[in-house]
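Engineer: any chance you can model this:
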Amino acid sequence: MSAVLIGLIALWMFNVWYPEPFRSLSGGLTLFFLIAFVDLLLGPGATLVVSSPGKSKREWRTDVALIVLVQLAALFYGVWTVYQARPVFLAFEIDRFRAIHAIEIPIELLGSGPPDTRVLPAYGPRLVAVRPFVDAKEEADATMAALGGVHLGARPDLWMSYENAVPQILEAARPIGELLNRRLDALAAWNDSSSYGSLNADEVLYLPLVGRSSFWTILLDRHNAHPVGYLPIDPYDP
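Structural biologist: Model (predicted):
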């Protein structure tokens, strides 16, 4: 039973909450393995602890029921934690993109974003952009908050429509050919992917993409700045 539930959770997680590349970029795979490890070991381990040949059938059924309840509670808590940690926005921040997770957004600021961002998406991340600062004080305050752990892209009061930010994004992005010529690993990743291999490099730009603990490269359509793919390459490396 546990294995079936874990399988269903995996299907939902990796197709809805953590679609590629976020299962790696946002730690979805690590979180899933943690849930599976705890839940699949909890049942057999607890059964071994409480098992005793001298127990009556009633006592045995009671123990098994308690074990099932504990497993379900642990599973529910794990899934809730994964849900709270899911990526909800892909934010353009001045010269990069950042994966923004539900737990990173200050709840008190959520109502100050654009109307269509005031409810956190439950079905994969949406595109937003950080607007230009209104003055030097706002920039300084936002910088200090970022140093304290609240990234610019996690601030709804600094968000603007992604479509309105397209000119700034296209200006900040660089032709993918520059990265492919400079990095053999980027060229190999490009060539190894059938979906990217069909793209015309002249039509693709790139920018860094910041994840939970790693940098990737986001590929953008040079006409509308919409994402067309991702490379597991840190473009900041020389």
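Engineer: going by C-alpha atoms from here, please, whenever you check contacts or count neighbours.
Structural biologist: OK.
Engineer: what are the ranges of the strands in the protein?
Structural biologist: 87-93, 96-101, 126-130, 159-160, 174-175, 204-210, 215-221, 227-231 (DSSP state E).
Engineer: reformat the ones you listed as CSV; add distance to Ser193 and mean neighbour count.
Structural biologist: Shown next, in CSV, are the strands of the chain (distance: least, C-alpha to C-alpha, whole Å; neighbours: other C-alpha atoms under 10 Å):
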stretch, distance to Ser193, mean neighbour count
strand 87-93, 22, 25
strand 96-101, 21, 23
strand 126-130, 24, 22
strand 159-160, 32, 21
strand 174-175, 18, 18
strand 204-210, 15, 25
strand 215-221, 13, 23
strand 227-231, 9, 19
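Engineer: in JSON lines, list those strands along with distance to Ala65.
Structural biologist: Formatted as JSON lines, the strands of the chain follow (distance: least, C-alpha to C-alpha, whole Å):
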{"stretch": "strand 87-93", "distance to Ala65": "35"}
{"stretch": "strand 96-101", "distance to Ala65": "36"}
{"stretch": "strand 126-130", "distance to Ala65": "42"}
{"stretch": "strand 159-160", "distance to Ala65": "49"}
{"stretch": "strand 174-175", "distance to Ala65": "59"}
{"stretch": "strand 204-210", "distance to Ala65": "44"}
{"stretch": "strand 215-221", "distance to Ala65": "45"}
{"stretch": "strand 227-231", "distance to Ala65": "46"}
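Engineer: next, count neighbours for Leu29.
Structural biologist: One way to gauge burial is a neighbour count; for Leu29, by other C-alpha atoms under 10 Å, it gives 16.
Engineer: please give me the structure for this one as well, since I'd like to look at both together:
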Amino acid sequence: MSLVIYNPAKPKSELVRDYSVIGLIQLSALVYGLYAVAESRPAYIVFVKDRLEVVTAIDFDSEDFAEASDPYNQISWLGPRRVCVEYPTDPEERNELVFSAVSGKDIQLFPKYYRGCKSGELEAKVYPAQQLKSIAQLKSYNFVEGFPTGDFTWLPVKHRFGAWVEVYPEGDVSKGYFVDINPFE
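Structural biologist: Modelled structure (predicted):
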């Protein structure tokens, strides 16, 4: 755009004004882009029953954080936090949660149910390597970058654009990494 508006015959004040408008447009686009990235960043990786759910910052309602306990009452700027959920024991609250889930807002979107994961909680629900290898054979996923070899376990990971798997080499949850395989197809 700078080359398009440049004309040596233009007065200097007009060129400054034109370049200022271009700079303002570019700065506005940068601010909007940063805002969009901040709003869509992963906030939590929530373990729910037998899968991981990636929840982004924009998925939350601000009033949900008012009911959550510290440190789950805010979103981290340093990357997503891994948490587990504690299902309510009150029957009325459980019913409200079921009706909320039917309308599209399940437990992973309520920070008041978040808690730290207990030792061995994820390991107790992982799937064996053979199951992912079977899926890979059916769907020709054997050539996906990062496809695990050797002994491993895995969990499905759901996110707003589909699903992946998180692979745990030799069953070690602390060494998990994501692989772009949809186990639900």
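Engineer: returning to that earlier point: relative to Ser194 of the first structure, which of the strands of the first structure is closest?
Structural biologist: strand 227-231 (11.1 Å; C-alpha to C-alpha).
Engineer: how big's the offset between the closest one and the second structure?
Structural biologist: For strand 227-231 of the first structure, the mean distance from the matching residues in the second structure following superposition reads 2.2 Å, by mean C-alpha distance after the TM-score superposition for the first structure.
Engineer: from the contact counts, what lies against that strand?
Structural biologist: Under the contact criterion of 3 or more C-alpha pairs under 8 Å, 6 or more residues apart in numbering; DSSP states H and E, strand 227-231 of the first structure touches helix 184-192, strand 215-221.
Engineer: now it, how far from the chain's geometric center?
Structural biologist: Centroid separation between strand 227-231 of the first structure and its chain, computed with C-alpha atoms, centre = their mean, to the nearest Å, is 14 Å.
Engineer: what's the answer for stretch 55-63 of the first structure, then?
Structural biologist: Between the mean C-alpha position of stretch 55-63 of the first structure and that of its chain there is a distance of 44 Å (C-alpha atoms, centre = their mean).
Engineer: now do stretch 147-158 of the second structure
Structural biologist: Taking the mean C-alpha point of stretch 147-158 of the second structure and that of its whole chain, the gap between them comes to 18 Å (C-alpha atoms, centre = their mean).
Engineer: one step back: now tabulate the helices and strands packed on strand 227-231 of the first structure in CSV and tack on distance to Glu171 of the first structure.
Structural biologist: What follows is these, written out as CSV (distance: least, C-alpha to C-alpha, whole Å):
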stretch, distance to Glu171 of the first structure
helix 184-192, 22
strand 215-221, 12
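Engineer: out of these, nearest to Arg86 of the first structure?
Structural biologist: strand 215-221 (17.4 Å).
Engineer: what range does the longest helix belonging to the first structure cover in the second structure?
Structural biologist: If each helix of the first structure is counted by residues according to DSSP state H, the longest one is helix 57-84. The alignment of helix 57-84 of the first structure onto the second structure (TM-score structural alignment) spans residues 12-39.
Engineer: now that stretch on the first structure. Mean distance?
Structural biologist: Per aligned residue, stretch 12-39 of the second structure averages 1.1 Å (mean C-alpha distance after the TM-score superposition for the first structure).
Engineer: in that stretch, which of the residues would be classed as buried?
Structural biologist: For stretch 12-39 of the second structure, burial by neighbour count (16 or more other C-alpha atoms under 10 Å) applies to Leu15, Asp18, Tyr19.
Engineer: ok, Gly23 of the second structure to Leu109 of the second structure distance?
Structural biologist: For Gly23 of the second structure, the distance to Leu109 of the second structure under the criterion C-alpha to C-alpha, to the nearest Å works out to 39 Å.
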